[in-house]
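Asks: Structural data only, the sequence is not supplied:
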């Protein structure tokens, strides 16, 4: 997909119409998941099935191999960040989220993940910054707005 289409979807995330925003969100996720074609998508699906089955080490191995083969596949890094976050390995998750944002600076999911990691580590100021960056991309995101308020309360 060309950058004009992506830019249009990013603008749609700021639309007051919830239906327009939801459509743009789904389409961006689809683009990110399909970045490396069907092979990459199938590998991510396999890792998710392993994660759902509680086979964390196997899921991590699958994602590690995918990242090694395709280090510019942002969603592979993002899925591993989710796996690490789920395992309470917040520093590892944070590093993977940062890698996603290096590859796709507008990846609101990774920015949200960074905020969650910082909050879990008690670094509420950094969490707020990450959630605010996500809100710049998705200004109607109620979850990020709520998390900013929660982190602000923890600081004060």
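Replies: Received it, and whenever you're ready, just let me know what you need. Note that this is a predicted model, so its numbers are computed, not measured.

Asks: Please count neighbours and contacts with C-alpha atoms only from this point.
Replies: OK.

Asks: any idea how far residue 43 is from residue 1?
Replies: Separation of residue 1 from residue 43 (C-alpha to C-alpha, to the nearest Å): 21 Å.

Asks: cool, and residue 156?
Replies: Noted for residue 156: a distance of 44 Å to residue 43, by C-alpha to C-alpha.

Asks: what's the strand or helix carrying residue 10 packed up against?
Replies: Per DSSP states H and E, residue 10 falls inside helix 3-12. Helix 3-12 makes packing contacts with helix 18-33 when contacts are defined by 3 or more C-alpha pairs under 8 Å, 6 or more residues apart in numbering; DSSP states H and E.

Asks: Next one for the comparison:
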């Protein structure tokens, strides 16, 4: 039996465990945060819209970071116990420096849940870490097609564009980031430094 078939058999065998794990044990550190007030809204989409509206208005850095973490928490939950478990396995493989294994797992996440934003985002990050820059950019593009407000993906895109020498496009990506998350200090600094370098190159 091939390794991938064994892997998929394991997924099915652990489906019941996945339900217990995702309901009984926090998946990620962000889930330990207090539940946002927006939890009473009818749908996850409405909750996200409300959180993004708060993030855009908030100018105090720590409060904005808390809102951003709530948004990340919403993104992390795929709505599928199996996919959530696979994401845990991928995180563990990455932590153990087993990047090829993590990539195989994330490939399966995307097959099972092609509209799950964090599956694409996590794979984009892994591709970048592995030096697969074109694949990373392709995955980032999928993230932004699904969720144009994904500030993490915009930051990743800005960094990759700058590395590729496409400073004007990188500047535009940072501007988009700050339009969504205006109080992020690091993004402000990145934008300022890049704008100065571009201005200097034009004189």
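Replies: Thanks, I have the structure now. In this text, all values refer to a predicted model and were calculated from it rather than measured experimentally.

Asks: And the TM-score between them?
Replies: Remark: TM-score between the superposed chains equals 0.91 [TM-score structural alignment, normalised by the length of structure 1]; 156 aligned residues with a C-alpha RMSD of 1.6 Å.

Asks: more neighbours, residue 156 and residue 43 of structure 1?
Replies: A count of neighbours by other C-alpha atoms under 10 Å puts residue 43 above the other of residue 156 of structure 1 and residue 43, at 17 against 5.

Asks: Just the element for the equivalent of the more buried one over in structure 2, please.
Replies: Mapped onto structure 2 by TM-score structural alignment, residue 43 of structure 1 lines up with residue 86. Element membership for residue 86 of structure 2 (DSSP H and E) is helix 81-95.

Asks: just checking, what packs against that helix?
Replies: Judged by 3+ C-alpha pairs under 8 Å, 6+ apart, the packing partners of helix 81-95 of structure 2 are helix 15-24, helix 99-112.

Asks: how big's the offset between that helix and structure 1?
Replies: Here the mean offset of helix 81-95 of structure 2 against structure 1 after fitting is 1.6 Å, by mean C-alpha distance after the TM-score superposition for structure 1.

Asks: what comes up buried for that helix?
Replies: 81-91, 93-94 (16 or more other C-alpha atoms under 10 Å).

Asks: roughly how far out does the helix or strand hosting residue 199 of structure 2 sit from the chain middle?
Replies: Using DSSP H and E, residue 199 of structure 2 maps to helix 185-202. What separates the centre of helix 185-202 of structure 2 from the centre of its chain is 24 Å, taken as C-alpha atoms, centre = their mean, to the nearest Å.

Asks: Tell me which other helices or strands that helix touches.
Replies: So helix 185-202 of structure 2, by 3+ C-alpha pairs under 8 Å, 6+ apart, packs with helix 167-180.

Asks: Aligned counterpart of residue 58 of structure 1 in structure 2, please.
Replies: Aligning on TM-score structural alignment places residue 58 of structure 1 opposite residue 101 in structure 2.
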